[in-house]
Structures are given as C-alpha cells and as structure tokens.
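A.B. asks: need a structure here:
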Amino acid sequence: MALRCVVVDDSEQFLRAAARLLGRQGIDVVGIAQHGGEAVDRVARLRPDVALVDIDLGEESGFGVADRLSRTAGQLAVIMISGHGGADFEEVLANSPAVGFLDKSDLSADGIRRLLR
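C.D. replies: As a prediction, this is how the structure comes out:
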C-alpha cells in the first residue's frame, strides 16, 4: 500500500512539481493545499499518512499549520520542508510536532520514508 501524502506550500508551481516527483517515486499525493485552512480541510477529508508542510507559507507560519494539523489529525506525521537549510530552524523544529525536516532540493520518497522510521 502506497504512503498517502498531502503537500502544503504557497507555491502552486512547487506543489505541482512535488506531486509529480513523489508520484513517480511511489508516494500517493492525495491532496495539495496553499494555506493552513486548506491543509486542515484536506487532511480531515483525505486522511493521509503524512503532510509535508512548507515552513514559510507567505503570511502564515508553517509551524503554526503543523500545530493545527497535529491537534486535529491524530496519527498524521508532519514533515517540515523549506528551500532554506534546516540548521536555520533547529530549535523551532525541536519544539514542533514535526517528525523531521527535508530541504526542498532533497525531497524524495526515500527521504520521507527515512524520517518516518
């Protein structure tokens, strides 16, 4: 059974590219969202295994979205993503509900699975 995923990012271009890439690598991207409200809705309706949440969602903090998702979707694993290195966010990541961080340039099914182990 394929891992079911929702991707949350304010860039429509990134959402499309990530969905294609992960789909080719065996991850079932069941939904995409560009902001927190959409993310909560998609996760509630689609019940994915994992949500990839961009740290910077424009005017909205990805960490705030991760908190909302973890409170409303029990078994959901949240992975934070960003085009900026994870070292910049180590302290905030450690205090978040996220299971880990992936740089967008390193996004892959293997990277997601490694963080979920």
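A.B. asks: CA only for contacts and neighbour counts going forward, please
C.D. replies: OK.
A.B. asks: burial measure for Gly23, as a count.
C.D. replies: 17 (other Cα atoms under 10 Å).
A.B. asks: scratch that, Arg113 is what I was asking about
C.D. replies: Arg113: 12 neighbours (other Cα under 10 Å).
A.B. asks: my read is Gly31 is in a strand, agree?
C.D. replies: Yes: residue state for Gly31 (DSSP: H, G, I helix; E, B strand; the rest coil) corresponds to a strand.
A.B. asks: now what about stretch 18-33, what contacts it?
C.D. replies: 2-10, 15, 39, 42, 46, 48, 107-109 (Cα atoms under 8 Å, 6 or more residues apart in numbering).
A.B. asks: another one to check against the first:
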Amino acid sequence: MRKKVLIVDDHPSFRSAARLLLEHEGFDVVGEAEDGASGLAASAALDPDVVLLDINLPDLDGFDVASRICLDQAAPKVVLTSSRDPREFGPLVMRSGAQGFIPKGELSGARIDALL
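C.D. replies: I've put the predicted structure just below:
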C-alpha cells in the first residue's frame, strides 16, 4: 500500500520538487500546505500517513507544529526537514515527537522509509 504524504513547506519550488520525487518513488502525495496553521488543518482533514514538515515556517515553528500533530497516538508520523545544518537543532527534533530529520538536499523515499 502506498504511503500518503502531506508536504508542509513555505517554498512552492520545494513542495513541487518533493511531490515529484516522492510520487516517482511510490508515495501518494495527498496535499500541500504553505504554513504551520494550514499544515495542522490539512493533517487533520487529509489523514496522511506521513507529514513532511519544514522546520522554518512563516507563522509557526515546525517543532511546535510537529508536537501538536504528535499529541494524538493515531496521528501521522512526522518527518522534519530543512536546508539548515541538522546539528543546529540538537535535541529539538526528538522532543517534538517527530520520527526524525532529513536534510532537504538528501530527501528520498528510502530516507523516509528508514525513519518510519
């Protein structure tokens, strides 16, 4: 069964590239959101298996969005992403409830599967 993915990122070019890549690698991208508030709403409405979530969003911090999504045990798995160096985030990734972190330049279906 194909995993359903929601992409939450404020850059349309990244959302488009991530969609193409993930669909090519067998994922079903069920939606996109450009900020944290719409990401939370889309996560609730679309029932994805995975939320690919940018850390730097214009309205809410990605760590905060992840922790809100992960409050429910039936919630989708969250994978954080950023173009910044992951060492900058220290323990924030794990404290957010996310499955882990993938740098944007290293995004692949295999990397997502490895975290799940």
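A.B. asks: follow-up on the earlier one: now, of the contacts of stretch 18-33 of structure 1, which are buried?
C.D. replies: The neighbour count (16 or more other Cα atoms under 10 Å) marks 4-10, 15, 39, 42, 48, 107-109 as buried among the contacts of stretch 18-33 of structure 1.
A.B. asks: And stretch 86-101 of structure 1, what's buried?
C.D. replies: 86, 93, 96-101.
A.B. asks: do stretch 73-87 of structure 1 as well
C.D. replies: For stretch 73-87 of structure 1, by 16+ other Cα under 10 Å, it's 76-82, 86.
A.B. asks: any chance of those in a markdown table, plus distance to Arg114 of structure 1 and secondary structure?
C.D. replies: Formatted as a markdown table, the buried residues of stretch 73-87 of structure 1 follow (distance: Cα to Cα, whole Å; DSSP: H, G, I helix; E, B strand; the rest coil):
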| residue | distance to Arg114 of structure 1 | secondary structure |
| --- | --- | --- |
| Leu76 | 16 | coil |
| Ala77 | 12 | strand |
| Val78 | 13 | strand |
| Ile79 | 11 | strand |
| Met80 | 14 | strand |
| Ile81 | 14 | strand |
| Ser82 | 17 | strand |
| Gly86 | 16 | helix |
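A.B. asks: Looking at those residues, which is nearest Phe63 of structure 1?
C.D. replies: Met80 (7.9 Å; Cα to Cα).
A.B. asks: residues in contact with the closest one?
C.D. replies: Met80 of structure 1 neighbours (Cα under 8 Å, 6+ apart): 52-55, 62-63, 98, 100-102.
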